[in-house]
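>>> requesting a structural model of the entry that follows:
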Amino acid sequence: MHGPASSGWLLVALCAVTGVYCLVRMRSGGGEQRRGAGGEALMGFGMAVMAVPAAVFTPPSWAWPVYAAVFGAAGVHALWAARSGAHHLHHLVGAAAMVYMSVVMAGSPAHAHGRDASGIPLLTGALLLYFAGYVLLSGVRLVPVGALAGGGRTGGDAPGWGDRPELARACRLAMGIAMVAMLLTL
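Next up, the predicted model:
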């Protein structure tokens, strides 16, 4: 799904670390936060596996349909969960993008893992626009309100690693950037 091996490994590391942090968030949160973090962990690990450089590992032909099935199931789950929250719609779009990339890779000559693979340009472009917009919006949300107003953080105990909303936003931003990078190479 990418060009040079060094950028591929950076993408793998970024997605894997994001997946690990989302697992940490699953342990500390409850209910809705746990389910959201679980979906994000699946996405992070799935993107990490999909981004492994082809020079190191070319998945067997059966792997792409398995990826499509796993993320298709994640998309159905996100669609069901979207009844209660809008953020699940983003999970639905992310799962659909992963299914799309898996199908494109399965249909590429000799399962090229990023070489000579091409999808439907209009759909790829629409997904790129969505995720580029998501990245910009996520970046803006990372700017602390206190920093904009000239204030600082006020009182209270520091939350645990899994309960820090700015880290969750940073992980979403990282996965959005990774999705843009993967779609650009499609």
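>>> going by C-alpha atoms from here, please, whenever you check contacts or count neighbours.
Fine.
>>> so which residues of the protein form helices?
Remark: helices of the chain, listed N- to C-terminal, are 5-28, 32-50, 63-81, 87-107, 121-142, 145-149, 165-184; assignment by DSSP state H.
>>> one more sequence to fold, the one below, so I can look at both together:
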Amino acid sequence: MHGPSLVSWLLAVLTAASGGYCLSRLRRAPCARAGEAARPRRLRAHESDLAEGLMGCGMAAMAVTGTAVPGEVWAWVYGPPAVLLLLAALRRPARRAHRLHHAVGALAMTYMALAMTAGQGHAGHHATGGSPALTGALLAYFGGYALWSGSRLLSGSAGAVPVASAGLPRACRLSVVIGMFAMLLTM
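Got it, this is the predicted structure:
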């Protein structure tokens, strides 16, 4: 990631905390005895937590390591989950939009990693990598998603965030999206 190192470290802390929280939510048992009707919902929540945890921790690692890790490695980390999420969204209509959002995030991570590698330049000069049109489209998508998600977060119970219910997971998802926007902005 180009830009001041303080911004990289702050982004790394924010996304690592969000990703760590999402991964910690995986410890809940998906097959708890609350009933068979609740089981599919818990499995979808685990899928979402896993995707968001992977994105958050990966963004933290990318922000800190920069180009020290080759872009091809990151492409192999994020490419297969993107393909799996795209296939799952096409095969199952339940939560299609959510899976597509995670697939776009994984594809954006792959794109950023490959663009950073391609744009390293020579003799210490930083060249910009990636397509300006694609970067702009991703910025528009994640910026719009951040505004939509933030408004949903604040609209619950007269502006107060219900932390015990869905407020904290939504806030973590929002911070990961804001981190993605910031990383795209510095490309």
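>>> about what we covered before: adding mean neighbour count and distance to Pro159 of the first structure, write the helices of the first structure out as JSON lines.
Shown next, in JSON lines, are the helices of the first structure (neighbours: other C-alpha atoms under 10 Å; distance: least, C-alpha to C-alpha, whole Å):
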{"stretch": "helix 5-28", "mean neighbour count": "20", "distance to Pro159 of the first structure": "10"}
{"stretch": "helix 32-50", "mean neighbour count": "21", "distance to Pro159 of the first structure": "15"}
{"stretch": "helix 63-81", "mean neighbour count": "18", "distance to Pro159 of the first structure": "27"}
{"stretch": "helix 87-107", "mean neighbour count": "21", "distance to Pro159 of the first structure": "22"}
{"stretch": "helix 121-142", "mean neighbour count": "15", "distance to Pro159 of the first structure": "17"}
{"stretch": "helix 145-149", "mean neighbour count": "10", "distance to Pro159 of the first structure": "17"}
{"stretch": "helix 165-184", "mean neighbour count": "20", "distance to Pro159 of the first structure": "9"}
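>>> can you tell me what Ala134 of the second structure aligns to in the first structure?
Wrong residue type there; residue 134 of the second structure is Leu, not Ala. When the two structures are superposed using TM-score structural alignment, Leu134 of the second structure falls opposite Leu123 in the first structure.
>>> same thing with Ala103 of the second structure?
In the first structure, the residue paired with Ala103 of the second structure is Leu92, using TM-score structural alignment.
>>> and Ala88 of the second structure, by the same measure?
Aligned counterpart of Ala88 of the second structure in the first structure: Ala81 (TM-score structural alignment).
>>> wait, that match touches His88, no?
Yes. With contacts defined as C-alpha atoms under 8 Å, Ala81 of the first structure counts as touching His88 at a distance of 6.2 Å.
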